[in-house]
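S.K.: my questions concern the predicted model and sequence given below.
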Amino acid sequence: MLYLDNAATTPVRREVLEAMWPYLTSTFGNPSSHHTVGEAAAAGLQDARRRIADVLGTRAGDIVFTSGGTEADNLAVKGLSLAAIHRGRHLVISPIEHEAVAESADYLRRLHGFEVTTVSVDGTGRIDPADFAAALRPDTVLASVMAANNEIGTVQDLTALGGIARSAGVPLHTDAVQAAAWLPLGLDRLGVDALSLSGHKLGGPKGIGVLAVRGALPLEPLVHGGGQERGKRSGTENVAAAVGLATALELAEAERPDASVRVGALRDRFISRVLREVPGARLTGHPEHRLPGIASFVFPGTSGEAVLLELEQRGVVSSSGSACAAGSDDPSPVLLAIGIEPVVAQTAVRLSFTASVSQQELDDAASAVVAAVDSVAGIR
């Protein structure tokens, strides 16, 4: 089996499992307990926090551990907005945000009277900085723009958007869950004030995420209780998973410069062959400003689900898009936002890779895609 659905989840790396093991066995204490067993666990947690902060170019105190990327997005959008409600009730997002951001914004609209402005994207999924600037208002308390889209792979120009937001005095949050293994993540380098990550998208375990948020920004907690995470997220911390996330993030960051170039070249070769050999195939997302690890298409005249089943019969596992929307019969909002017709949007197929993917694997995958679409469409 060739697993090419890494945008949904990645296998846990062996180095990560080995780093976690002591905190699942001998160093099992509650990090809030004031005795030697608890203090040993607390030391491991604090070390993981520091290591993550180093990769993100921020302070350890700015790192909040969560249960994953979804909770990190919720905490960012709801927590930062509610803490600033005295300044205004206006949010700015894009139409291709992850459901965790989009639904958090809708929650604030429905229950707290916020107004949400959705900045349009072009046919490749990119935001025009001028449109973003025009959406910001004196009462805007937060803007949230995904660093790289999980369905089509498009990478935003966060540096430009961050400069605009900073000039307007508006905090900018980014969901960097998909970007983590491929793009530089420093808050200053990206020009953002808050950033969400998830462990299982980069070789870490499921059930752990991070919100990095600048300490100067007030943050209203969503989970109340014992006051863990400096009062920003109560609940006993998952020390082993936090250590695993720190290890996975460090490994990904060390490999990123070479992996991005190598996998990007393999991705381009793969995309070119599919577009050349599959009649009518269309690439979704930006042809250049896209993640190295995502190749996404629509195949008009087919059924995306049927193509996926054919691919699996040929030993290739992939998906139609976001795993968080699995089971929905509706066309992807992301594909609709970039102007793809609903009937065509339902033919989407996304293949996503890790840094270790080989040319042979992608050559085999391309052959499988060509054969699968031929079988479903019956056009060759």
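M.R.: Yep, that arrived. These figures come from a predicted structure and were not determined experimentally.

S.K.: switch to C-alpha atoms for all contacts and neighbour counts from now on
M.R.: Will do.

S.K.: quick check, Ala295 in contact with Thr154.
M.R.: No. Applying Cα atoms under 8 Å, one finds Ala295 not in contact with Thr154, separated by 10.2 Å.

S.K.: list the contacts of Glu253.
M.R.: Applying Cα atoms under 8 Å, 6 or more residues apart in numbering to Glu253 gives the contacts Val55, Ala181, Pro184.

S.K.: report the contact partners of the second one.
M.R.: Ala181 makes contacts with Leu202, Leu249, Ala252, Glu253, Arg256, as judged by Cα under 8 Å, 6+ apart.

S.K.: save the contacts of Glu253 as a markdown table, and put in secondary structure and distance to Ser198 too.
M.R.: A markdown table is the format used below for the contacts of Glu253 (DSSP: H, G, I helix; E, B strand; the rest coil; distance: Cα to Cα, whole Å):
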| residue | secondary structure | distance to Ser198 |
| --- | --- | --- |
| Val55 | helix | 14 |
| Ala181 | coil | 11 |
| Pro184 | coil | 15 |
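
S.K.: which of the residues you listed lies closest to Gly235?
M.R.: Val55 (24.9 Å; Cα to Cα).

S.K.: can you tell me which residues contact that closest one?
M.R.: So Val55 contacts Leu185, Gly186, Leu249, Glu250, Glu253 (Cα under 8 Å, 6+ apart).

S.K.: and here is the other one:
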Amino acid sequence: MVNELDGASRSGMEGLMNRIYLDNHASTEVDPRVAQAMAEAGFGNPHSDHAVGWEAAAKIDEARAGIAMLIGANHEEIIFTSGATEANNLAILGMRRKAAEGRNKIIRSAIEHKSVIAACDHLRAEWGFEITVLPVSSEGMVDLDALEAALDERTALCTVGFVNNEIGTIQDVRSIGRLCRDASVPLHTDAVQAPLAADISDLARWCDLISLSSHKMHGPMGVGALFIAGDIQHAIAPIMFGGGQQSSLRPGTLPLQLCVGMGTAAQLCLKNEVWRNNITQTRDAFLDELRALGMQFHLNGPEPGPFRHPGNANISFPGIEADELIGLLQPQLAASSGSACTAGTIEPSYVLTALGLPTDQVRSAVRFGFAMKMDPAKAREAALLVSDAAERCT
């Protein structure tokens, strides 16, 4: 029986390896070096007061330092979470104490991740906060004039995602940060997609809160982190309560192996120019092959360059429904639709709608996300699969 199961497992893995995975904005493959570090992490409760616990705590601190180095922060400013959704919630809901000081307004962009939008909506519904939504350009860039006009003495927080997960837009966080600093308003950025997209080694200089996710940068699922600048940690109200771990900002026993994995992944991303160049070449090979095959398409978001994630290709195919195309690509190729399913209903992407795109262009949008471990030849093969599937669409 063991041999039969092993054989089935090998067969399944081989089938998986033969597929082309282009959904790296949703999740990335764990790097072998990360997996090795996790396997060697050992065990023990890092909060226990004995030798095993001390060793585990030291490894947690090392992982925390690796993440801090990635964004130019101090290790004391890194709070581990279960992922970016929790990190976003802690950053935004943590500002609810500000209402007592007369700061009851949150500013966000129109294209934030759903966890950011939902947290803002909760502050409005439960705590009476006012939410100001910033418009974006046809490329997804935040209107800086609108931001400057919205910032005032009632603003508790501004939250703008650094790299958009659908269209790959890279915001001018430095300019946004300057405006917020001038207005004495903390800036939060969801930087989940940033480690593979840009050099973020000085991001903590411009932001007061930064959300990160391990599995978006070749680390394990189930762990994330929130950078909270030391000078505002006292102002953050926790959203969980328990044993007082992590300065009571996020209590609970830390998962040793997951934290070590995220710390290792952060170190691999620290000097990622080679990664970014490789990802750019692969993405561009995919687009060039689509053109060579005579496919008509529109690239949504910014043009390839410094303001677009090097691995992002959000593409609308005229006359084709995205969900049908993705279905025809199964199981050979994994990509994501530009639409979102809420309560069983398919709705147009609010991100693409915010760009001012017509409905048919929104409904035909497919997000292809590139990361490491794919060469241009494989990307060209993916383009051929897309072309073949498009010809079969009704």
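M.R.: Nice, I can see it. These numbers come from a predicted model, not from an experiment.

S.K.: mind checking the TM-score on these two?
M.R.: The TM-score (TM-score structural alignment, normalised by the length of the first structure) is 0.93; 371 aligned residues with a Cα RMSD of 1.9 Å.

S.K.: got the contact list for the residue nearest in space to the middle of the first structure?
M.R.: Centre of the first structure computed as the mean C-alpha position; nearest residue by Cα atoms, centre = their mean is Val177, 2.5 Å away. By Cα under 8 Å, 6+ apart, the contact set of Val177 of the first structure is Gly69, Ser196, Leu197, Ser198, Lys201.

S.K.: from those residues, which land in helices?
M.R.: The helices, defined by DSSP state H, take in Gly69 from these.

S.K.: on that earlier part again, got the contacts of Ala181 of the first structure as CSV, with secondary structure and distance to Gly209 of the first structure columns?
M.R.: Formatted as CSV, these follow (three-state DSSP; distance: Cα to Cα, whole Å):
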residue, secondary structure, distance to Gly209 of the first structure
Leu202, coil, 11
Leu249, helix, 11
Ala252, helix, 15
Glu253, helix, 16
Arg256, helix, 20
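
S.K.: mapped onto the second structure, which of the residues you listed hold?
M.R.: Contacts conserved in the second structure for the contacts of Ala181 of the first structure, counting by both residues aligned by TM-score structural alignment, their matches' Cα atoms under 8 Å: Leu202, Ala252, Arg256.

S.K.: relative to Gly153 of the first structure, how far out is whatever residue of the first structure lines up with Arg283 of the second structure?
M.R.: Under the alignment defined by TM-score structural alignment, Arg283 of the second structure corresponds to Arg267 in the first structure. According to Cα to Cα, to the nearest Å, Arg267 of the first structure and Gly153 of the first structure sit 11 Å apart.

S.K.: sorry, back to before: top of the contacts of Val55 of the first structure by neighbour count?
M.R.: Counting neighbours by other Cα atoms under 10 Å, the top entry in these is Leu249, with 26 neighbours.

S.K.: map that residue across to the second structure for me.
M.R.: The equivalent of Leu249 of the first structure in the second structure is Ala266 (alignment by TM-score structural alignment).

S.K.: so how far is Asn312 of the second structure from Leu384 of the second structure?
M.R.: Note on Leu384 of the second structure: its distance to Asn312 of the second structure, by Cα to Cα, is 18 Å.

S.K.: same deal with Gly12 of the second structure?
M.R.: Taken as Cα to Cα, the spacing of Gly12 of the second structure relative to Asn312 of the second structure amounts to 28 Å.

S.K.: which residues of the second structure fall in helices?
M.R.: Going by DSSP H, the second structure shows helices at 2-18, 32-39, 51-71, 84-93, 114-127, 144-150, 173-182, 203-206, 256-270, 273-292, 322-328, 350-354, 359-363, 376-392.

S.K.: near the counterpart of His35 of the first structure in the second structure, how many other residues are there?
M.R.: Correspondence of His35 of the first structure to the second structure, assessed by TM-score structural alignment: His50. The burial count assigned to His50 of the second structure is 11, neighbours taken as other Cα under 10 Å.

S.K.: just the one 3 residues further on next, same as before
M.R.: The criterion is other Cα under 10 Å. On that basis, Gly53 of the second structure has 16 neighbouring residues.

S.K.: repeat for Arg110 of the first structure
M.R.: Arg110 of the first structure has 11 nearby residues by other Cα under 10 Å.

S.K.: and the counterpart of it in the second structure, how far from Ile131 of the second structure?
M.R.: Per TM-score structural alignment, the equivalent position to Arg110 of the first structure in the second structure is Ala125. Note on Ala125 of the second structure: its distance to Ile131 of the second structure, by Cα to Cα, is 10 Å.

S.K.: do the same with Val163 of the second structure
M.R.: Distance from Val163 of the second structure to Ile131 of the second structure, by Cα to Cα: 21 Å.

S.K.: which of those two has more neighbours?
M.R.: Higher neighbour count among Val163 of the second structure and Ile131: Val163, with 27 against 18, using other Cα under 10 Å.

S.K.: who's in contact with that one?
M.R.: Val163 of the second structure neighbours (Cα under 8 Å, 6+ apart): Thr169, Ile170, Gln171, Asp190, Ala191, Val192, Gln193, Ala194, Ala197, His309.

S.K.: hang on, the earlier thing: and of the helices of the second structure, who's closest to Pro302 of the second structure?
M.R.: Closest approach to Pro302 of the second structure among those (Cα to Cα): helix 350-354, 12.1 Å.

S.K.: that older thread, distance to Ile92 of the second structure for the contacts of Val163 of the second structure - can I get that in CSV?
M.R.: Formatted as CSV, the contacts of Val163 of the second structure follow (distance: Cα to Cα, whole Å):
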residue, distance to Ile92 of the second structure
Thr169, 22
Ile170, 21
Gln171, 19
Asp190, 11
Ala191, 14
Val192, 16
Gln193, 19
Ala194, 19
Ala197, 24
His309, 25
